[in-house]
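> sequence first, predicted coordinates after that:
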Amino acid sequence: MANTETALKECLGTIEGATAAALVDYTSGMALGTLGGGKDFNLEVAAAGNTDVVRAKLRTMEHLGLNEEIEDILITLSSQYHLIRLLRGRGGNGLFLYLVLDAGRANLAMARHQLRRIESELEI
């Protein structure tokens, strides 16, 4: 089982094109751990903003009466992919992994597969 720091390092170290990763509590909007980003990309701001995305989708699903679970949310920009993976089980309720990928270097299918594996090994 991996802790937060190890999981975030694994995201950046093993997922091709990954430039930033965070573990975020969407009940509070706080990042519990961050890695990557930089002066041109404030990962704390991105984590808080994506909390609103997750909340809006959950609220919409509730209004629609969808009895489903979100696996992940993908936002595609011209040069980046933003992948939000909601955590399940082992105390992960209310948390998501947030991954930023360089669209020119990333393989989105592989990134989703690897993020799913990292999430399964994460111990909260």
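Structure's in. What do you need? Numbering: from 1, shown residues only.
> all contacts plus neighbour counts: C-alpha atoms, from now on.
Fine.
> please enumerate the helices of the protein.
Assigned by DSSP state H, the helices in the chain fall at 4-14, 43-64, 108-121.
> could those helices go into JSON lines alongside distance to L23 and mean neighbour count?
Listed next are the helices of the chain as JSON lines, based on distance: least, C-alpha to C-alpha, whole Å; neighbours: other C-alpha atoms under 10 Å:
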{"stretch": "helix 4-14", "distance to L23": "7", "mean neighbour count": "18"}
{"stretch": "helix 43-64", "distance to L23": "8", "mean neighbour count": "16"}
{"stretch": "helix 108-121", "distance to L23": "10", "mean neighbour count": "16"}
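> comparison target below:
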Amino acid sequence: MSQLDNFIQELLSIEGATGAAVVDISSGMALASGGNPGFDLNVAAAGNSNVVRAKLRTMKDINLRGEIEDIMITLEGQYHLINVLNTEETSGLFVYLVLDRNTANLALARHKLNTVSKRVSL
């Protein structure tokens, strides 16, 4: 099992997690993914790369400095967390985590996502 697959398994162990992926921002390709969120995780990863790219473009357009840490999308039954990786080794990647809104503790899940994301390496 690759190191990225180990990270996916660790993310899926977060209470309420139903899907996780490590995604390349520029291509939208999931480098590793797992879980069963009830939809095609690879399609969602590609779509969310558009979200990240759009935010990066907007930040550039309005001359907003800094780096994106995370983006949260709240749906009726799910939370979608996007954690942008900003180290030299992982620049250009993000972690995508899908949580069941009924069973996840959002604060704890975000904390664990940040902890795991800091250790992602290629």
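Done, it's in. The model shown is predicted, which means the values in this text are computed figures rather than measured ones.
> would you mind giving the helices of structure 1 as TSV with distance to L32 of structure 1 added?
Shown next, in TSV, are the helices of structure 1 (distance: least, C-alpha to C-alpha, whole Å):
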stretch	distance to L32 of structure 1
helix 4-14	8
helix 43-64	10
helix 108-121	15
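> and of these, who's closest to Q80 of structure 1?
helix 108-121 (10.6 Å; C-alpha to C-alpha).
> tell me which of the helices of structure 1 sits nearest to L87 of structure 1.
Per C-alpha to C-alpha, nearest to L87 of structure 1 of those: helix 108-121, 6.7 Å.
> just checking, what packs against the closest one?
helix 4-14, strand 80-86 (3 or more C-alpha pairs under 8 Å, 6 or more residues apart in numbering; DSSP states H and E).
> tell me the angle of the longest one relative to helix 108-121?
What that stands for is helix 4-14 of structure 1. Interaxial angle of helix 4-14 of structure 1 relative to helix 108-121 (axes from the mean of the first three to the mean of the last three C-alpha atoms, to 10 degrees): 160 degrees.
> return the set of buried residues in stretch 70-82 of structure 1.
Buried residues in stretch 70-82 of structure 1, defined by neighbour count with 16 or more other C-alpha atoms under 10 Å: 72-73, 80-82.
> tell me the contacts of the residue most central in space within structure 1?
Taking C-alpha atoms, centre = their mean, the centroid of structure 1 lies closest to Y98, which sits 2.0 Å from it. Listed by C-alpha atoms under 8 Å, 6 or more residues apart in numbering, the contact set of Y98 of structure 1 reads 21-24, 47, 82-85.
> which of these map to contacts in structure 2?
Listed in the original numbering, these still in contact in structure 2 are 21-24, 47, 82-85 (both residues aligned by TM-score structural alignment, their matches' C-alpha atoms under 8 Å).
> of the residues you listed, closest to G94 of structure 1?
Closest approach between the kept ones among the contacts of Y98 of structure 1 and G94 of structure 1, by C-alpha to C-alpha: V24, at 8.4 Å.
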